[in-house]
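>>> Need coordinates for the below:
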Amino acid sequence: MPLTNKEKTLIEDNLNAEYLCIRKYEQYSAMASDQKIKQVFTDLASKEHQHAQTLKNMLSSNGENTYNMFESYVKPQGDLSNMQPNLGITDAQLLNDALSTEKHVSGSYNTAVLESVDPQIRKQLQHIQQEEQGHAETLFKEMQSRGWYNPS
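Down below sits the predicted model:
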């Protein structure tokens, strides 16, 4: 079944969001001072790469162009944690921003799931949305374990 215009637009929007997440998490991994937080961001960037590939496959299997201007960029090199004081950014702020991003991305996938006609597309988007919610949980737990997020 060919993509509807709405499905195509929603998939492209989510693909843009995935590339934003990849960029953020790779940059945040380089900027974080704590090694465990660096690894959390590296792992999330890898998972977001998988999501981007899934979305690109959805588009290409339906004959759509998969070019995305956000796909390529210069990945940060080395440890940039020494930049934190100059930028006024802490590991807690990096995690908080990432959690806010995941909340937004999960909501975007929710819209895409609810407005998809094709059951297979809907199922793939639901799977990605569940993983995005898992990413948010990972970030939340990392913050909570350090006393940086108290939901009570």
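>>> CA only for contacts and neighbour counts going forward, please
Fine.
>>> For the residue most central in space within the chain, pull up the helix or strand it's in.
Nearest to the mean C-alpha position of the chain, counting by Cα atoms, centre = their mean, stands residue 21 at 3.6 Å. Assessed by DSSP states H and E, residue 21 sits inside helix 5-31.
>>> Now that helix: buried residues?
For helix 5-31, a neighbour-count test (16 or more other Cα atoms under 10 Å) marks 7-8, 10-12, 14-31 as buried.
>>> tell me what that helix is packed against?
When contacts are defined as 3 or more Cα pairs under 8 Å, 6 or more residues apart in numbering; DSSP states H and E, helix 5-31 sits against helix 35-60, helix 91-114.
>>> quick one more, to check against the first:
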Amino acid sequence: MTLSQKETTLLQDLKSQEQLCIEKYNKYSQMAHDTELKTLFTNLAQNEQKHLDTVTQILGGTEVKMPSESPSATTAKLTCTPSSCNEVEKKNDAYLCKDALAMEKHVSSVYDMTVFEFTSPTLRDTLAHIQKEEQNHGEKLYNYLSCNNMYQ
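Model prediction:
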């Protein structure tokens, strides 16, 4: 599989975005006070690693095909247990979560734009699949914020 220069540049940007997401989620999982949020950040870092691996494979010339089933919104459901942290800790956790949500919105929009630039239907489907997973990450973060009355 041969990528155009534009496709390669877009994938390199996505690779950088995914690396930043992984770094942030790993850092945020250590900084968060609430156990549920720590777990959420850790799980999201693992998901972002899969995205990074996929983008890296595509950059290496492999036409990666994702599972045919679409990531569903039900996978974004969060069993919400309100945080028992004190107000200062909750404020810190809210900041981390809101920053992560802003990051997911950005990354999702980059994938959304990138999908239209690819000539391979398989790669468009793969990138659209990852973009949907990014939306689900955002939904999980929103659900945590909402459950803890942190989203205004």
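>>> Kindly provide the TM-score of these chains.
For these two chains in superposition, a TM-score of 0.79 is obtained (TM-score structural alignment, normalised by the length of the first structure); 125 aligned residues with a Cα RMSD of 1.2 Å.
>>> Using CSV, lay out the helices and strands packed on helix 5-31 of the first structure together with mean neighbour count.
Formatted as CSV, these follow (neighbours: other Cα atoms under 10 Å):
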stretch, mean neighbour count
helix 35-60, 19
helix 91-114, 18
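>>> To what extent does stretch 49-58 of the first structure diverge from the second structure after superposition?
Following superposition, stretch 49-58 of the first structure is found to deviate from the second structure by 0.3 Å on average (mean Cα distance after the TM-score superposition for the first structure).
>>> Check the spacing between the residue lying closest to residue 92 of the first structure once chain neighbours are set aside and residue 137 of the first structure real quick.
Nearest non-adjacent residue to residue 92 of the first structure, counting by Cα to Cα, 6 or more residues apart in numbering: residue 148, 6.4 Å away. The spacing between residue 148 of the first structure and residue 137 of the first structure, counted by Cα to Cα, to the nearest Å, is 14 Å.
>>> How about residue 87 of the first structure?
Residue 87 of the first structure is 27 Å from residue 137 of the first structure, by Cα to Cα.
>>> Which one's more surrounded, those two?
residue 137 (15 against 8; other Cα atoms under 10 Å).
>>> The more buried one matches what in the second structure?
Residue 137 of the first structure maps onto residue 139 of the second structure when the alignment is built from TM-score structural alignment.
>>> what about its match, distance to residue 148 of the second structure?
For residue 139 of the second structure relative to residue 148 of the second structure (Cα to Cα), the value is 14 Å.
>>> and if you look at residue 105 of the second structure?
Noted for residue 105 of the second structure: a distance of 20 Å to residue 148 of the second structure, by Cα to Cα.
>>> Roughly how far does residue 92 of the first structure sit from residue 6 of the first structure?
From residue 92 of the first structure over to residue 6 of the first structure (counting by Cα to Cα), the distance is 37 Å.
>>> what's the neighbour count on the residue nearest to residue 6 of the second structure when sequence neighbours are not counted?
Nearest residue to residue 6 of the second structure in three dimensions, chain neighbours excluded: residue 117, at 7.8 Å (Cα to Cα, 6+ apart). Residues lying near residue 117 of the second structure (other Cα under 10 Å) number 13.
>>> Please apply the same query to the one 4 residues further on.
Residue 121 of the second structure is surrounded by 11 other residues when neighbours are defined as other Cα under 10 Å.
>>> Equivalent analysis for the one 4 residues further on, please.
One way to gauge burial is a neighbour count; for residue 125 of the second structure, by other Cα under 10 Å, it gives 18.
>>> sorry, back to before: quick one: what's aligned to the residue nearest to residue 6 of the second structure in the first structure?
Correspondence of residue 117 of the second structure to the first structure, assessed by TM-score structural alignment: residue 115.
>>> Please tell me how far residue 120 of the second structure sits from residue 133 of the second structure.
Relative to residue 133 of the second structure, and taking Cα to Cα, residue 120 of the second structure is found at 20 Å.
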